[in-house]
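**Student:** The following block contains a protein sequence and its predicted model.
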Amino acid sequence: MSGRTGRPAVVVAATPTPNGDLHVGHMAGPYLAGDVYSRYLAANGRPVIYTTCTDDSQTYVTTTARRLGVPAEELCARSTEQIERTVTAMGLSMEGLPPIDDRYRATVLEFFTDLYKAGRLQERTVRMPYAEKPGMYLYDGLMTGTCPVCLTGSSGGVCEGCGHPNNADELLDPRSVLDPDSPVSTREVTHLVLPMEEYRERLTAYFAERSARWRPHAAQLIRELLARPLPDIPVTVPGEWGIPAPFPETPGQILYPWVEAMPAVMYSTWWSAARRGERTDTVDEHWRAERDPEIVYFHGYDNVYHWGLMDLVLLMAHGDRYALPETNISNEFYDLDGEKFSTSRNHLIWSADLLADVPRDVVRFYLALTAPEYQRTNFSAAALSEVATRRLIDPWNRLAEALALAVPAGTGTPLPTSAQGRTRAAGIVERFRLGYELEAFSLGRVAESVAGALDRLTSLAGSVAGGDTAILPGDLLLEVRALLASAAPLLIDTAAEAERAGVDLALNTAQPEEIAPFALPTLPSLRRTEAS
């Protein structure tokens, strides 16, 4: 393992918009990955907070609410409850979702008021699209048009396809989402911005140091963005749904929804720590540079600009007050039966519905195995059943049966292990570490490593059961324990059952010289689910 032992960690999953529940595409992306990494750190004795916070101010709340014919506040509250239930059902190691309350809003306002007082924010007069019939300015999810970079369809703010931002009037052929027939003009607006270009030198140095940990597609986008003039970050916009901006230069404006995320996750980190009984003097304590936290973001490719560049500049603008993220782990889109998951077209499977039908560990394994880490991948319910049964459930249960025959668990008498056995067990753990560590983090490699070890260990158990004296029963147990411990961040229910039976699954301890016999927990069959 790298030399980060004992260093506190803050792991952040992209802030979900409360305009619906989390579907399987969301879960196969940042949420499962962030959970697995957080559990890996905890298994190594690292203090870690895994957190996120609902993004209530997003324009997609208002557009979805209009489409559904419900008040935006009602949609927000209902969706937050659904998301929290799904987080629990998936076993994500978060403390929950913090309330978007007065303390939240005070945290956000203080973050930007500090920048305002320090003279970091500047006035800019720009031309913004304006829908004439409803009489409203358009930005982000309130508008649709053509991306000026890749010339494909795009919402305002950032293009899902190429990842490039489009601020103010840069989106081509803009149309109103709420009133598509309305003529759209442009009008002058004076608002406050944070000039990103002023941070170019520091950004260049930051990415030169850390880009090796970034996935290729995301790193390419950052290079593209740094190769051209950097955009201003809107801090205030003319709008109604969001936190009112407190600055005298921008009466009637709100904080730009996307800039809330940075202080929002500081708030959610503080709230999560408080839920554990940890008290701090300030909300941003866990993000302070002197605390030296390892901060890691997990998000989709369409958020590379926001989490990878915009939020980074928001931290830098506070001088040396805050630690900067170690890296951003981004994922591509996860398709459903060959097409992008879509809430508006009802082309989706809700994570909660899948978890109601399929055991949680099996869902986690299959989503990890097919995670869209470097390119778009596809979810299929039929493939989940076939692949999970063939590659995980059946071989895992064969190993459990073979281990029970080779080393019955009922005796409880510790068995000796050999130096060679301890070396082999340590080797299993180290192979898994290659998939867990940030340098090449990969859910897919972890899932493949689990599947790849099962047949070999089953064969080894068969040899012990057959009387092969060249293999110590203790060494067999040690290797199975190493597999179980290494798979624990992914197969959480199986690991919990083993731990309740007394199996030590810590990854930061030396391989023991003796080990008590234990039973490998079995996985439930999917055949009953298929027949229902």
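**Tutor:** Nice, I can see it.
**Student:** going forward, measure contacts between C-alpha atoms and count neighbours the same way
**Tutor:** Fine.
**Student:** Select the longest strand from the protein.
**Tutor:** Criterion DSSP state E: the longest strand present in the chain is strand 184-195.
**Student:** Which neighbouring elements make contact with it?
**Tutor:** Applying 3 or more CA pairs under 8 Å, 6 or more residues apart in numbering; DSSP states H and E, one finds that strand 184-195 makes contact with strand 122-131, strand 172-176, strand 232-234, strand 236-237.
**Student:** List just the one of those strands that sits closest to residue 75.
**Tutor:** Proximity to residue 75 (CA to CA) singles out strand 172-176 among those, at 21.0 Å.
**Student:** what angle sits between the closest one and strand 122-131?
**Tutor:** Taking axes from the mean of the first three to the mean of the last three CA atoms, to 10 degrees, one finds that strand 172-176 is oriented at 70 degrees with respect to strand 122-131.
**Student:** Can you spell out which helices and strands pack onto strand 172-176?
**Tutor:** Right, strand 172-176 is packed against strand 122-131, strand 143-146, strand 184-195 by 3+ CA pairs under 8 Å, 6+ apart.
**Student:** Figure out which of the ones you listed is closest to residue 362.
**Tutor:** Taking CA to CA, strand 143-146 is the member of those nearest to residue 362, at 38.5 Å.
**Student:** coming back round to it: would you mind giving the helices and strands packed on strand 172-176 as CSV with mean neighbour count and distance to residue 92 added?
**Tutor:** Listed next are the helices and strands packed on strand 172-176 as CSV, based on neighbours: other CA atoms under 10 Å; distance: least, CA to CA, whole Å:
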stretch, mean neighbour count, distance to residue 92
strand 122-131, 18, 40
strand 143-146, 22, 34
strand 184-195, 19, 34
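**Student:** Okay, one more to line up with it:
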Amino acid sequence: MKKNYLITAPPPTPNGDLHVGHISGPYFAADVFARYQTVRGHDVVYASGSDQNQTYVVTTAERLKTNPKELGIKYHYKIRESLDKCSININGFLLPDDQHADLVQQFIFKLYKLGVIKEKEKEYWYSEELGRYLFEAYINGFCNNCYAETKGGICESCGHPNDSFNLPLASATGSKSTIVSKKVKGLYFEIENYREALKRYLEPIYQTMRPHLQKLLKDLLSKPLADFPISYPSSYGIPVNIHGYEDQVINVWAEMVPGLMGASVIDKDRNPVDIDKLWKNKSTTKLVQFLGFDNSYFFTVLHPALLMACNEDYILPSNFITNEFYLLDNFKFSTSQNHVIWARDIVETITNDELRFFVSYTNPELFQSNFNASDLKVVVKNYLTSHVDNLIVIYNKIYKEYDITQAFPDLSEAFKQNLEWFYEEFEQAYHEDSFSVKKGVNTLTLYLQWLVDYARVKEETQEVGFANEFIYGLLALVSFSHPLLPDFSYRLKSGLNIQSPIVWKMHADTKIGDLNPITSLF
């Protein structure tokens, strides 16, 4: 049955370009999943955008002595270019505009009118020197849960949300001056009212989650959930547009819910959108969300609760696929300390397929993992390019010496059984309930080696039909490699002169023109 897959990844903060650590995470994984579902014949929308209203854009702009809005727009386009260079194809990559702001304001106003957003007075730290209230990127402190250094809103280390005012040893970002406390009236979402509903919703899908996320959610939902600030006293961001809160903006993590809705249905001309058609179609649409573990609270607790609170019968995510931090030479990527490799730079020296292969091989799915340039060269050579070179040698010999028929009449039972085993392994790797690019790349490596060995053994025994089987095996490789290595897949398809579009199972009726010699696939 044909399905609609709605796939999202968190909008990246446009305070800089994407480095290899970013590429290893949800953007790449979601692209692999989207490509797999597309060749399976399903309708796929992959949505994200740039998080223009993040306070991190402001603090970076202040450090660079530039305008935050100009900085955000500049890096929106750079991020888009970097994604393209890595063959990460996001259908709806939203640059927030007036239409986006209207959609967000309407979403928040709906919740306000329903009475699920309440006015409350709470304390904030305030910097007289900087002239602003301190929250999110504007404040530094330590996590009350794990004691790691943190900013406001969320602790990247343990994933627990925090109240910026209660951070131990709090200080203002960009200032060493004394901070003072001030009481401020704001709008808050009483998320605790949805804790039991969240438990019921999440319980059936725990088994599809990675262990770290399971543990975090069970911990978070075992005790009362703190009120979530819908508005912040600030001038940078989307105005609340509710009487009495003209001097406040909407929290970007609440903005993200309607923002992703809008991103999922935009077209290049920003025509009017029909969100309900996609987000209320429970019978056929599956919402699969990819995210870094550090964003887990927002996507797995806050966002579903906000959707529940709308009373609009919106679809909720069926799967959350997380990743941990990717390190560079065993230390965190750091732009400020120049400990970084930019995605656009590395694909100038290697193909994006080679980069995608290595970040799959070393992917931080369950634990932090490490990027090392020397390791990349060894891994790619030993497990990818050497096998492919061997396949090219065998193919060119077959091209010269054998008469290849398109009907593939001589596929042995043993060959078909082996091929079916690989199909099942890849399908498990790419399925939303067991998704793993590490399993995908390991299966791909195994398949490359198996196809080389199979052809060599059959050639030595001069077994009838081995040449047809080998070409059929290359057809399967076009499909198998496409989610992980799309450019390689297209080059192999071209080299085999395949006239048909790529589908998951390249059947015997695939249209193939006259074979040509292949010199290289990288």
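**Tutor:** Sure thing, it's come through. Please read these numbers as outputs of a predicted model, since none were measured by experiment.
**Student:** Turn the helices and strands packed on strand 172-176 of the first structure into TSV, columns for distance to residue 166 of the first structure.
**Tutor:** Putting these into TSV (distance: least, CA to CA, whole Å) gives the following:
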stretch	distance to residue 166 of the first structure
strand 122-131	11
strand 143-146	10
strand 184-195	15
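**Student:** which residues sit in contact with residue 141 of the second structure?
**Tutor:** With contacts defined as CA atoms under 8 Å, 6 or more residues apart in numbering, the neighbours of residue 141 of the second structure are 149, 150, 151, 152, 167, 168, 169, 170, 171.
**Student:** I misspoke; the intended subject was residue 101 of the first structure.
**Tutor:** With contacts defined as CA under 8 Å, 6+ apart, residue 101 of the first structure has no neighbours.
**Student:** From residue 240 of the second structure, how far off is the corresponding residue of the second structure for it?
**Tutor:** By TM-score structural alignment, residue 101 of the first structure lines up with residue 97 in the second structure. Between residue 97 of the second structure and residue 240 of the second structure the distance, using CA to CA, to the nearest Å, works out to 15 Å.
**Student:** Equivalent analysis for residue 449 of the second structure, please.
**Tutor:** Looking at residue 449 of the second structure against residue 240 of the second structure, where the rule is CA to CA, the gap reads 58 Å.
**Student:** go on, residue 148 of the second structure?
**Tutor:** Residue 148 of the second structure sits at a distance of 32 Å from residue 240 of the second structure (criterion: CA to CA).
**Student:** Neighbour count for those two, which is higher?
**Tutor:** A side-by-side neighbour count of residue 148 of the second structure and residue 240, using other CA atoms under 10 Å, places residue 240 first with 24 against 14.
**Student:** Skip the chain neighbours and tell me the closest residue to the counterpart of the more buried one in the first structure.
**Tutor:** In the first structure, the residue equivalent to residue 240 of the second structure is residue 245, according to TM-score structural alignment. By the measure of CA to CA, 6 or more residues apart in numbering, the closest residue to residue 245 of the first structure outside its immediate chain neighbours is residue 254, 4.6 Å from it.
**Student:** distance of the aligned residue in the second structure for that neighbour from residue 390 of the second structure?
**Tutor:** Under the alignment defined by TM-score structural alignment, residue 254 of the first structure is paired with residue 249 of the second structure. Look at residue 249 of the second structure and residue 390 of the second structure: by CA to CA, they are 59 Å apart.
**Student:** Which one of the two is surrounded by more residues?
**Tutor:** When residue 249 of the second structure and residue 390 are compared for neighbours, residue 249 comes out ahead with 23 against 15, by other CA under 10 Å.
**Student:** does that one really touch residue 242, like I thought?
**Tutor:** No. Look at residue 249 of the second structure against residue 242 with CA atoms under 8 Å: they stay out of range, at 10.1 Å.
**Student:** what comes into contact with the host helix or strand of residue 50 of the first structure?
**Tutor:** The secondary structure element spanning residue 50 of the first structure is strand 48-51 (assigned by DSSP states H and E). Identification of contacts with strand 48-51 of the first structure by CA under 8 Å, 6+ apart yields 8-13, 34-35, 38, 41-42, 93-97, 265, 268-269, 272-273.
**Student:** one more time with 10 Å, if that's ok
**Tutor:** Where contact means CA atoms under 10 Å, 6 or more residues apart in numbering, the residues beyond strand 48-51 of the first structure that reach it are 6-15, 31, 34-35, 37-42, 92-98, 265-273, 286, 293-296.
**Student:** Stretch 249-257 of the first structure too?
**Tutor:** Stretch 249-257 of the first structure has contacts (CA under 10 Å, 6+ apart) with 55-59, 108-109, 112, 123, 139-140, 189-193, 233-247.
**Student:** Buried ones among those?
**Tutor:** Neighbour counting by 16 or more other CA atoms under 10 Å classes 55-59, 108-109, 112, 123, 139-140, 189-193, 233-239, 241-247 among the contacts of stretch 249-257 of the first structure as buried.
**Student:** Give me the aligned partner of residue 172 of the first structure over in the second structure.
**Tutor:** In the second structure, the residue paired with residue 172 of the first structure according to TM-score structural alignment is residue 168.
**Student:** Quick check: that match touching residue 142?
**Tutor:** Yes. In this structure, residue 168 of the second structure sits in contact with residue 142. The criterion is CA atoms under 10 Å, and the distance is 5.4 Å.
**Student:** Pull up the overlap in contacts between the two.
**Tutor:** Counting by CA under 10 Å, 6+ apart, the contacts common to residue 168 of the second structure and residue 142 are 149, 150.
**Student:** among the contacts of strand 48-51 of the first structure, which are in helices?
**Tutor:** Using DSSP state H, 34-35, 37-42, 265-273 are the members of those that sit in helices.
**Student:** Which one of the helices and strands packed on strand 184-195 of the first structure lies nearest to residue 367 of the first structure?
**Tutor:** With CA to CA as the yardstick, what comes closest out of these is strand 232-234 (34.8 Å).
**Student:** how about the helices in the stretch 401-522 of the second structure?
**Tutor:** Remark: helices of the stretch 401-522 of the second structure, listed N- to C-terminal, are 413-430, 437-460, 466-481, 486-495; assignment by DSSP state H, counting those that start in this stretch.
**Student:** In a strand, the match of residue 254 of the first structure, correct?
**Tutor:** Yes. Secondary structure of residue 249 of the second structure, determined by DSSP: H, G, I helix; E, B strand; the rest coil: located in a strand.
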